[in-house]
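**Q** Provided below for reference: sequence and predicted model.
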Amino acid sequence: MSNLKISSYSKEELQSMLHDMMLIRRFEETLKKLYQQGEIHGTMHLCIGQEATAVGACVPLTNEDKITSTHRGHGHSIAKGTDVKKMMAELLAKETGYCKGKGGSMHIADLDVGNLGANGIVAAGLPLGTGAALTSKMKELGYVVLCFFGDGATNEGAFHESLNLASVWDLPIIFFCENNLYGMSGSIKEMTNIENIADRGVAYGIPSEIINGNNVLEVVEATTKAVERARNGKGPTLIEAHTYRWEGHSRSDARKYRTRDEEKEWKKLRDPISLFKEQLINENMMTEEEFIELDKKVQAEMDEAVEFAKNSNEPSLETLTTDIYA
């Protein structure tokens, strides 16, 4: 991480990025604890370890710009500006949640901040994002779309169809692949017979880039270039960000397809939050005392979210079919 990159941002901007990364991790850790206590039912897909991709990709976006998310979408939602109190209420199935307690982990959306929604179907956000980008271009609305998806989505037909149409029509969209090296039950090397997912963008005439997804400033830099390209009418970009999920695919995943030593190495050497904190302190953009205060602030926000959710009412039977049929 070069001094040139870090000097491009103010102390406030840098600490805001770290705050959002810490908030995402604390949110996920809190969900894990609540799930183990029986407060949350069903399953969830935690993004602990991937905080830098979510935050870095959303930094260059405005409220008017849109994102589409995935089944592992809590981090994307928080980075785009959704309210953690409403998110927590949704996870606890309360009527104050974003989907009034009936959507759960994989369906959080907030149109007010441009979050078009998470999706439980692998790759389903790609055509939705492409459609939103087409709307922006045809109606000259000026917004860009950033579409998050995982490495597993690149083997779905929706991925290839979306890239092809976006390329043909020069749509204002960034295809952002969070390559965390593993799908639901195995390594990306077992699922795809190419070295780089970014190579698939070349086949559609789309500029592609591979970045370190655990370096938040590298993510910001790559995404900023792609957003400017899209906003200037030069079409889509494919970004492949290498990262790592610390937890299993879902809460029922025993992670038999990888070793505990590998997990320890990623946590020790490539933790995006620890790396960024260390960088800010070394560059005199933060003191250890300021980090401690930031950590307290994040915990207070999380305590407030949990209290809000637990004190909210459950959906009434009268609302059972509300919002289900158009």
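**A** Structure's in. What do you need?
**Q** okay, CA-based contacts and neighbour counts for the rest of this
**A** Will do.
**Q** Just the element for Phe276, please.
**A** Using DSSP states H and E, Phe276 maps to helix 272-282.
**Q** whoops, Pro127 was the one
**A** Element membership for Pro127, per DSSP H and E: helix 125-138.
**Q** how about that helix: buried residues?
**A** Neighbour-count burial for helix 125-138, counted by 16 or more other CA atoms under 10 Å, picks out 125-137.
**Q** Could you work out the most separated pair of the residues you listed?
**A** Spanning the widest gap among the buried residues of helix 125-138 are Gly125 and Lys137, at 18.4 Å by CA to CA.
**Q** From Asn212, how far out is the residue nearest to Tyr204 when sequence neighbours are not counted?
**A** Distances taken as CA to CA, 6 or more residues apart in numbering put Asn164 closest to Tyr204, at 5.8 Å, once the chain neighbours are dropped. Asn164 sits 26 Å away from Asn212 when distances are taken as CA to CA, to the nearest Å.
**Q** Below is an additional structure, to be compared with the one above:
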Amino acid sequence: MLKMAAKKEMKINSKLSDEQLKEAYYDMLLIRRFEEKSGQLYGMGLIGGFCHLYIGQEAIAVGVQSVLKEGDGVITSYRSHGIMLATKSDPKYVMAELLGKATGCSKGKGGSMHMFDLPKGFYGGHGIVGAQIPIGTGMAFAYKYKKTDNIAVVYFGDGAANQGQVYEAFNMAKLWDLPVLYVIENNEYGMGTSVARSSSIVELYKRGESFGIPGKRVDGMNFFSVREAVLEAVEYIRSGKGPVLLEMKTYRYRGHSMSDPGKYRSKEEVADYRENHDPLTMMAKYLEDNKIYSQEDFDLLEKKVKDAVTEAVEFAQQSPEPSEDELFKDIYA
């Protein structure tokens, strides 16, 4: 289904100006180059612990974020850098956190899996599989309790979709018609296990049906498909009808984490996605075909993004380590 959708012409219902489309492409390219550099730094031993890259999934975070408004909240798992950058968090503070520096968004104490930026509405990456789902549902409860029209977006992967707390959260979300959008980033492998080998029902968008939560499968490699589906879902949620579940079919080009060589899938499979379904390539083609960007514009943008990533790395490397007295701070709220 994904492959067929990806090869069709992009269905456009974006209502975005040329400037907004340029901004969306910039955000996607920034995530790609930032994550590539993160992988290099990890290989050099400058990033410790685990490191999960978002390469290949950029259209989801940017597409979702393009629909949200001030006051909405976003929460995700440990594959968090890309989603955090999509919320417009400063790349310098994200990179500093990866390098464990005091200037990082979590003061250098969270690292790759525990990013956080409250002013941007980013409520974190979370290291425990599925832990963010009940927390995000609680965020939605708070929005409804306070009588705001904000929503919570809860990202989780195909692997987390089999966790028990997901369905406890679903039940409460629908019981109280909470303003929450559940986004399953189905990149086809939970660590090294394919969805077909771990899930009795592989149509993950149907997982909310028994609770009365409508679901839809979306081409997560296509920015416009993501945006269109999220526009529809957010309108439904803000009208007070309760939660929606979107399954974004996507693909990660790298391993589950930097320590994963990804030998459970063929080189041909990865190459097919890179060559025929890449979200940046498809977006760039749209911009070029519609004369929004020329090749010269793309070259200038590439330089702008690379300069931003270089600046982030230099900032992080020059930042101080956390002081020892930070060790026992922020343990309790």
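**A** Ah, there it is. Values in this document were obtained by computation on a predicted structure and should not be read as measured data.
**Q** Quantify their similarity with the TM-score.
**A** Once superposed, the chains reach a TM-score of 0.97 (TM-score structural alignment, normalised by the length of the first structure), with 326 aligned residues with a CA RMSD of 1.3 Å.
**Q** Following element in sequence after the longest helix that the first structure contains, please.
**A** Using DSSP state H, we find that the single longest helix of the first structure is helix 11-36. Using DSSP H and E, the helix or strand that directly follows helix 11-36 of the first structure along the chain is helix 51-58.
**Q** What is the burial count for the equivalent of Gly42 of the first structure over in the second structure?
**A** Using TM-score structural alignment, the equivalent of Gly42 of the first structure in the second structure is Gly49. Residues lying near Gly49 of the second structure (other CA atoms under 10 Å) number 12.
**Q** who's in contact with Gly49 of the second structure?
**A** When contacts are counted by CA atoms under 8 Å, 6 or more residues apart in numbering, Gly49 of the second structure touches 111-112.
**Q** can you give me the strands in the first structure?
**A** Assigned by DSSP state E, the strands in the first structure fall at 66-68, 145-150, 173-179, 208-212, 237-242.
**Q** right, and those strands - which one's nearest Ser2 of the first structure?
**A** Of these, the one closest to Ser2 of the first structure (CA to CA) turns out to be strand 208-212, at 13.5 Å.
**Q** Can you state the residues of the second structure onto which that closest one aligns?
**A** The aligned range for strand 208-212 of the first structure in the second structure is 215-219, by TM-score structural alignment.
**Q** ok so, going back, average gap between the helix holding Pro127 of the first structure and the second structure?
**A** Taken over the aligned residues, the distance from helix 125-138 of the first structure to the second structure averages 0.6 Å (mean CA distance after the TM-score superposition for the first structure).
**Q** which residues in the second structure does that helix match up with?
**A** So helix 125-138 of the first structure sits over residues 132-145 in the second structure, by TM-score structural alignment.
**Q** Stretch 98-110 of the first structure too?
**A** Taken onto the second structure by TM-score structural alignment, stretch 98-110 of the first structure occupies residues 105-117 there.
**Q** Just the terminal-to-terminal distance for that stretch.
**A** Start-to-end span of stretch 105-117 of the second structure (CA to CA) is 6 Å.
**Q** Can you name the residues in contact with it?
**A** Applying CA under 8 Å, 6+ apart, the contact partners of stretch 105-117 of the second structure are 48-52, 77-81, 84, 89, 93-94, 96-102, 122-127, 321-322.
**Q** just the buried members of the residues you listed?
**A** 50-52, 77-81, 84, 89, 93-94, 96-102, 122-127, 321-322.
**Q** returning to that earlier point: quick one: the longest helix of the first structure to the second structure mean distance?
**A** Mean for helix 11-36 of the first structure is 0.6 Å (mean CA distance after the TM-score superposition for the first structure).
**Q** List the buried residues of that helix.
**A** Buried residues in helix 11-36 of the first structure (16+ other CA under 10 Å): 14-15, 17-28, 30-32, 34-35.
**Q** repeat for stretch 240-256 of the first structure
**A** In stretch 240-256 of the first structure, counting by 16+ other CA under 10 Å, buried: 240-250, 255.
**Q** how distant is it from the center of its chain?
**A** The chain centroid and the centroid of stretch 240-256 of the first structure are separated by 14 Å under CA atoms, centre = their mean, to the nearest Å.
**Q** In the second structure, what stretch matches that stretch?
**A** Matched against the second structure by TM-score structural alignment, stretch 240-256 of the first structure falls on residues 247-263.
**Q** Need the counterpart of Tyr236 of the second structure in the first structure.
**A** Matched to the first structure by TM-score structural alignment, Tyr236 of the second structure sits across from Arg229.
**Q** Now that its match has come up, it's in contact with Gly235, right?
**A** Yes: look at Arg229 of the first structure against Gly235 with CA atoms under 8 Å: they come within range, at 6.7 Å.
**Q** shared neighbours of the two, anything?
**A** Contact criterion CA under 8 Å, 6+ apart; residues shared by Arg229 of the first structure and Gly235: Pro172.
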